[in-house]
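A.B. asks: following is a predicted model, sequence given first.
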Amino acid sequence: MTDKLTVKLLSDTPVSRDQFNGTHEDVAQAISDLVTNEDGGKTIGLEGGWGSGKSTIIRILQERLENSKIQTVVFDAWAHEGDPLRRSFLENLLIHLRTQKWIEQKEYARLYEKLTHRVRSSVVNSVPKLGRWSGLIAVSFLLVPIGVSLFNYGFNNSSLVAVILGLLFTVSPVVAVIILSLFTQEFDWTKVLSRKEDITTNSETIEEPNPTSIEFSKLFAEVMNTCLIADESRRIVLILDNLDRVILSDALSIFSSMQTFLHNSPYRTEPWFSRLWIIIPHDRTALEKLWQNGEKDGSVADSFLEKTFQIRFTVPPILVSDWREYMVSELSKAFQGDQIKTQFYEVYRIYAICRSNTRTNTNEKKVIYAPTPREIKLFINQMQAISRQTINVYSLSHIAYFTYLRFYNCKSPERVHAFLLEDEDITKDQRLISLLDDTELRSNLAGMLFNTDVKRARQILLMGPIQEALTTNQQETLVSYRDYDGFWEVLAEVDFTDMVVEPVSLAQTANAIVETRLLEQRPTKYAKEIITKIAYAASQVENWKPLSGDVANGIVSILELSPNYPYLNGKPPRYVVQSKAEISSKVSSTEWRISHEEITL
């Protein structure tokens, strides 16, 4: 490619405008008219495949319903997967309504507290601790034994002072208590030595992370009553998105709760009930899996869909003309260059043809619908991944074909490698020939597969298969590779000296080349190099034993390829000029073995 190419990644963010000739606008308008003019308390289904534009319709619908009296609340179940979904749904609803000032802060706090089951609990621990006057009382008790000793001493030695001090020290605890009781009001003689101190620990716990279906219904009804009863013109549209993407248990918990609330609910007579709508965008195939429960005919799933949705809208498939224009438009955003635009239609055609070639397991054609917008964007972004690694190396048409092979058809590098080797015509479809008519196609595909230059890619692609075909004498396989891009270059790169340690492989190689008459159709510049390499490798063989028919034929083939090569110090063996036919008819096995031994001694 000579055009300087720049690339830009496409965003998968849903857009708020119709890009397909008004089909999304029509669906959004129909839903808008329904929820605006009809009584609610019902569930609307919005059915469409992955990436078909459901989110775009929801965006358009939100803009249509952008009104102070109508609130659309979107809950993405996939974004909350792993969380308690019923609780996450109600939290999301409360936060949205508070933000829009449909619920006062005080009421929001009350409902939120109720939702989260927050319970404040106090734990009181009594810890023994010395009282305030305990130190003084303790000292007075220490004086008691001293007082007893002084009293005994004074009594025995007629010392009045010692007797009086002894008595005072002995009764000092009693005196201390009396004094403290008389002169200190807060003194409690029952807590002389110790008191118990109360330590209060507050903890906040959640009794249950997810409300039960009954609790959910009650709280949901309370939220609806709070925000809708104040103004009879208000309406709420709840959009439960991606419920078909989460695990079965989570999806069923929401579905069952909403079913209970809408269809078997004591709240149906409430004045606000008719001003509530629920919209569930879904992929029918994914949603059916939630309810199949092992049955194959889908009857349970069909029954569920009929009972869940009072009305169902479908995202219409894209017309061929519409998605062609859309893809060309997205390509122009992703790939920018002075001349690159001329290749956009080719990319579209390659993608369309490759998709149309999809088959079922019974080899019958599927009904192929137009790709979804997301599929188109992902395909283009995947082309970018290849293009960014090989800027200005390959044409967009080759990149598009490789992208489809790698990520949609073969799906693994090993299968792409096998595909590039399995058939001479790798386009597989005559319609692709004019779009991909290039002698370098296989080499370019290999270059993208191995992320290297074309020359090295050819070697990686063909070297192994060519060597195997040579050394095992797979002549038909070898011939099948002959017209592949780079075949002769790779054959010339084969290192035949690696076969010296296993002479039978070298013999098989020479025999395969001669028997297939490859070199008769060879490009002249490679012939001499290939023959010289084989002859040199043969001259390095020290012993051709054990001799077999294959080895014998191989040796003759080597001699036919290069009869004048100095295999034996410039003395060619006596049967050099003989053809294999002459040898097989004129030389006995004994004579051949003798001749062979002469060569290898």
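C.D. replies: Noted; the coordinates are in hand.
A.B. asks: going by C-alpha atoms from here, please, whenever you check contacts or count neighbours.
C.D. replies: OK.
A.B. asks: contacts only, for residue 223.
C.D. replies: 94, 111 (CA atoms under 8 Å, 6 or more residues apart in numbering).
A.B. asks: in which helix or strand does it reside?
C.D. replies: Residue 223 belongs to helix 213-228 when assigned by DSSP states H and E.
A.B. asks: identify each buried residue in that helix, please.
C.D. replies: 213, 216, 217, 219, 220, 221, 223, 224, 225, 226, 227, 228 (16 or more other CA atoms under 10 Å).
A.B. asks: what about it, distance to the chain center?
C.D. replies: 37 Å (CA atoms, centre = their mean, to the nearest Å).
A.B. asks: put this next to the previous one:
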Amino acid sequence: MKSDQDQEVASNLPEAIILHDSPAEEDGFEGNGHRRSATALAAAVKQMANRDGAIGLEGKWGAGKSTVIRFAETELEASNTKGLTHHLMCYDLWAHQSDVFKRSFLEELLQWASARRKNNSSKTLLSKQDVSDFQDRIRDRVKTVRYDVERRFSLTGAVLLLLAPMFPVIVTWLSPIAFSAAVNAKVPPVGWKVAAYISIAIYGLLILRFVIAKLFQKKTWGQAASSTISIFRNQVEDRTEKQNIREEDPSSLEFQKIFRDILEKAQSKDNRIVIVFDNIDRLPAERIVGIWAELRSVFAISSPYGCKQETSVTAIVPYDADLVAQATTKFAPVTFSENADGMVSHQPDLEHRSAPAAELIAKTFDITIGVSPPVSTDWEGFFYSKLNELFGGEEQTKRSVSASARYKLFALFDEQCRGSNKYPTPRQIISFINSIGTLWNQWKGAIPIESLALYSLFRTGIESNPQSLIRPDSIPNSYVRIVDQTDWQKHLSALVFNVDLDKAAQVLLGPSIRKALEIADVGQLDEYAKTAIFNNAVVSQVRSISGSWSRDNVDRLANVATALRSLNQESEAIRLCWRELRISLEDLRQAEPGKFDSYQGLAHFIGEPSNDNPKETARLLTKWSTSNFPSGDDLKQQHGTEWFELFDVFVEELNTRLTKAELQEFVAAIEFPKPPKQMTEFMLGVLLGTADSELIEFSDFKADVDQPGLDKGAVNLSVKLPGAITRIVSAKSPAITIDATKQIGEAIAQELRTKPDPSLYLERYAELLLALRDKYPETDGLIGSLCDDGTLAWHRHQAEQKGKSKTAALYHFLMTLTRTSEQIRSNRPNPHEMGDLAAAWASLDKASGELATDEEYIGCISKRVVTTGLITRWAEETSREGNSGIYTKTFLTALMSDDAVAFDIEKIVQLYPSLADILSDNDRKKLLSRLADSAGEIIDQHRDAKILLIPVSLLHDAKDFEVGGWNPISEEIRKYFSNLDESSWKNVLNNDEVALGHLAFQVQENGFDIPVSSLRPALLSFLTGVLEGEVSVKVSEKLFSHVPMEIAPASRQRVRDDFVTSLEECVVTSQGAQDFFRIFHDFAMTLDFSKSTDRLFEKLVLPLIESRSDSARGFLQAQAKDLSKALSKSSSQTKDQVVNAISALEDSGEMMAVDWAAKLRTQFQLPAPKSPPTDPISADSEDEAKP
């Protein structure tokens, strides 16, 4: 309801004056375009005064064509003289679209001419008599019709009627009185004669009429008698009548005759009629073509009386060219052409179809004048002038509408015009302003005029779908920005529903919000919340319905709470909603067992931020939840389970508001429907619920329960509900005793041994055994016995046959938990009490072998390996099994799992070389990355010499795969080598392959400089030992070759010098020299033979010459230049020793040795050997041997 102040404001506002959309008297646009078009039109009319002609006035709807005609009429009136007067007659084709054109046009012309006065005269163009005569010609055709009217009588009727006049006479004559003397005396003879003559005359006439009808009119006897009798009736037998017969429409020739006759009467030298055929473009498209043809018959067909000034016609036809083009080409024929794909249809678009329409227009009119809509610089002034008219003048408009609001009205309309890419017409402007005026009179300032304008622009769409206003994007943003009203949705809602503003939001959004709340449609509610009117609407809905929700439909109330929690909790409107709803909790309808899951949304009352006392709300809801359970023995396990699930949700919400101690205190204070000892089934259900809770353990209730009864219930449920018991056993603090756990395991084992196919619970039994194993380690013995007697193998096979791969894998995993693969292979009993196990063992072998390819099967076992922390054991089995079999496949899958974190790192590190052989590069990289995360732990496990137990292949792979995190371990290894003493170095150099491998890796990959202090004595001893043949290298020679070369640069020369010195006492063997130069080739290449030449040649070169080995030749050839130079400076003794050694090769007679000696002489630049004297006998013998 409006307040008194609002009503007073409304009463002071002016009423809007609805604008009349009629042709303007003045050009309201600054461009004066209409005036120029009118001048051209008037000139064309004058030029066609004495001949037939038609003028086309082309323009869009509302462009002002009628205004141009009105201006032209004014100009023609101004130019009228005593000798000539122009009269414009407008025929509205739209108004007469249901009439027959020719007749209605002529009738309209007569009516107009009868009222139109001649120039400076009181006479009309046509007199009343002329009009009447022409109307008869237009509408009627006189016809004379003669009727023969005939009445027929039956024969009896005819006789009786003929004798009827004689009845009185006959009666009188036949009566006794007629023959009495008294009567005869009184009646004179003349009287009888007169009576007789009259009777004879009457009957004579009747006979004559009968004869004429029978003989001359050729009637039957009955018809003749009936005709004779009819002379007694006041009715003629034949008559002649004149009738007006209406024709449907005169033909074109008849039309022209009547039309030209009318013009001849109405027009004269002083008067000219100009006919305007208006609104042809308002007709339905299917009628435009026909009417267009009818129009042409008015001015295109020549007068039957010849070319006369008085009968000439001038016509003006305003039209919209686009609409005419659409109408004339709407049903354009479809053409077809054939191409490679078949027949293709073609229909020209409007742009191409407008050409024929343009030709039609050109052929219809003598001249066409265009009327263009005004541009924005013109129509802005026109818009404001019409707005002023709406409020009764400029001053009144300024008092009623602010300058800002007036501009917004213009901007809104301009935005629409820009969107349509068209200039507005005067009619559109007037229509828009009138629409605003109508709404203004209805609301009188209650709704801002900008919103009225917005509604006017989008009225059609809004009224067809009011609910679209719920969406903020229902109105384009450009319009919303112009309006600049935060409550525009509320305003438009009030307009479309015609309700007060304070109810608009509720009317629009109310039903939708209620529906979204009651079904907890969070997504839809979020969309509604984006609207400006949402807050008012949601508060109104909650206030009006909260009571019915709590009293009649608690599950809907829970949905409402769920939906509200999804919204912005900081909103004051949402806070009000929560406040209203919390009040309604006092009247909650009793809880219904079986529907507790639908009540879980009530928990949001506890956790919503505006609740200052969440603990009290939780207490209230918990008490409500326990108030309507069945009594006595009717309390079942399901009641306890569903109650706890609801209570657990309450506690989850309370957990965010209370400390852990406060939460435990709240749980301990819960009052159950009865003492827990008296409702074991109910408490068993509660126990099942706590198994899945992360916040509550069964012990938190501090309930005095019947423990034996609880244990017994759990044991009894184990076979029927193994999944539920699994959750109970898996709880952090199981509420059942160890003895009950043992009984549960025995019950499951008995079930498996005696039931060949417990398929319904087979997987759950396995899960329960695993859970029992976690809580009761003795369960391993039970599982082992089931494996030994073949029970697990039987059920694995049964599951596999039924396609239950996951279950089969689970039983396979149970078998491997307590027995190794070798134990399983060696112990295969058969038969079993349930049947023959041969097929079961065969399928197990197949699943365990390298042909196992079931990804689900492998994945299931791998998952169990990870969750039970058996990756280390699986790694050991994998290393023994090789690169095939179930252990390898499951280990690889387990290793790839993101959960594979619990395993023995030290063991995996030690197993890395064997694992690396079966792992792909990606798997190795993944393993290295995970191990690197535990580098610190690995270092702690490998202190001092144990650091070398880390496989060097692991470090190589980490380097190759660029896996970071291994530098700390390398640093520890380098630290270890840096701290070695001489004895330890001797042990390393004494074929310690592991140590040498690490040393080589650190030297080659990490640039480690070997410390010389403790290494030098051991190294010199090792080098001389090799030369003397006392030390044999039993490992890869590559592990040794780098050692003397990776000493710190400053110490390398000292080591070389010490080595040369140590050669003094060294007895070098030929094999030792070969080994030395092969193993320590790089070191040997650094020796300076120009110093201590004699010693080096004696100890190293001479043994090489004698060895004839490839390594010797390679070294001597590589060092030929330096050796030759050194030899030239050596002592004569050394030279002689070299020559003698070479000579010995030459004297051996072996071809390879001789060749080798020749090369040595060349390298050392020694003279060739002297040729020995030739033996003649030998020479002759050779000659004789030749053929």
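C.D. replies: Looks like it came in fine. All of these numbers come straight from a predicted model, not from anything done at the bench.
A.B. asks: can you name the residues of structure 2 that whichever helix or strand comes after the helix holding residue 223 of structure 1 overlays?
C.D. replies: From helix 213-228 of structure 1 onward toward the C-terminus, using DSSP H and E, the following helix or strand is strand 235-241. When structure 2 is aligned by TM-score structural alignment, the counterpart of strand 235-241 of structure 1 is residues 272-278.
A.B. asks: contact partners of the matching stretch?
C.D. replies: 45, 49, 84-94, 263, 267, 313-319.
A.B. asks: which among those residues count as buried?
C.D. replies: Buried among those by 16+ other CA under 10 Å: 45, 49, 85-91, 93, 263, 267, 313-319.
A.B. asks: so which of those are in strands?
C.D. replies: If you go by DSSP state E, these have 85-91, 314-319 in strands.
A.B. asks: could you dump those to CSV with distance to residue 709 of structure 2?
C.D. replies: Below are those laid out as CSV (distance: CA to CA, whole Å):
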residue, distance to residue 709 of structure 2
85, 121
86, 117
87, 115
88, 111
89, 109
90, 106
91, 104
314, 114
315, 110
316, 108
317, 104
318, 101
319, 98
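A.B. asks: kindly list the longest helix within structure 1.
C.D. replies: Longest helix of structure 1, by residue count under DSSP state H: helix 134-156.
A.B. asks: list of residues touching that one?
C.D. replies: Contacts for helix 134-156 of structure 1 (CA under 8 Å, 6+ apart): 159-173, 176-177, 192-194.
A.B. asks: and what of stretch 445-465 of structure 1?
C.D. replies: By CA under 8 Å, 6+ apart, stretch 445-465 of structure 1 touches 386, 389-390, 398-399, 402, 413, 416-417, 420-421, 443-444, 485-487, 490-491, 494.
A.B. asks: so how far is it from its chain's centroid?
C.D. replies: 28 Å.
A.B. asks: just stretch 74-85 of structure 1 next, same as before
C.D. replies: Centre to centre, stretch against its chain (CA atoms, centre = their mean), the figure for stretch 74-85 of structure 1 is 18 Å.
A.B. asks: repeat that for stretch 338-347 of structure 1.
C.D. replies: 31 Å.
A.B. asks: stretch 518-537 of structure 1 too?
C.D. replies: Centre-to-centre, stretch 518-537 of structure 1 and its host chain are 50 Å apart (CA atoms, centre = their mean).
A.B. asks: picking up where we left off before, after superposition, how close is the match of strand 235-241 of structure 1 to structure 1?
C.D. replies: Stretch 272-278 of structure 2: mean distance to aligned residues in structure 1 after superposition is 1.6 Å, counting by mean CA distance after the TM-score superposition for structure 1.
A.B. asks: mind listing which of the contacts of stretch 445-465 of structure 1 are in helices?
C.D. replies: Counting by DSSP H, the contacts of stretch 445-465 of structure 1 contribute 386, 389, 398-399, 402, 413, 416-417, 420-421, 443-444, 487, 490-491 to helices.
A.B. asks: residue 227 of structure 2: which element?
C.D. replies: Residue 227 of structure 2 belongs to helix 221-229, assigned by DSSP H and E.
A.B. asks: can you name the next helix or strand after that helix?
C.D. replies: strand 238-244.
A.B. asks: if you count contacts, what does that next one end up packed against?
C.D. replies: strand 142-148 (3 or more CA pairs under 8 Å, 6 or more residues apart in numbering; DSSP states H and E).
A.B. asks: the strand it packs on vs structure 1, mean deviation?
C.D. replies: Per aligned residue, strand 142-148 of structure 2 averages 5.0 Å (mean CA distance after the TM-score superposition for structure 1).
A.B. asks: and that strand with strand 238-244, angle?
C.D. replies: Here strand 142-148 of structure 2 runs at an angle of 160 degrees relative to strand 238-244 (axes from the mean of the first three to the mean of the last three CA atoms, to 10 degrees).
A.B. asks: for strand 142-148 of structure 2, name the packing helices and strands.
C.D. replies: strand 238-244.
A.B. asks: neighbouring contacts of the strand it packs on?
C.D. replies: Residues contacting strand 238-244 of structure 2 (CA under 8 Å, 6+ apart): 140, 141, 142, 143, 144, 145, 146, 147, 148, 149.
A.B. asks: and if you look at stretch 713-727 of structure 2?
C.D. replies: Residues beyond stretch 713-727 of structure 2 that count as contacts (CA under 8 Å, 6+ apart) turn out to be 681, 684, 688, 691-692, 736, 740-741, 743-744, 747-748, 751, 761, 764-765, 767-768, 771-772.
A.B. asks: rerun at 6 Å
C.D. replies: 691, 744, 764, 768 (CA atoms under 6 Å, 6 or more residues apart in numbering).
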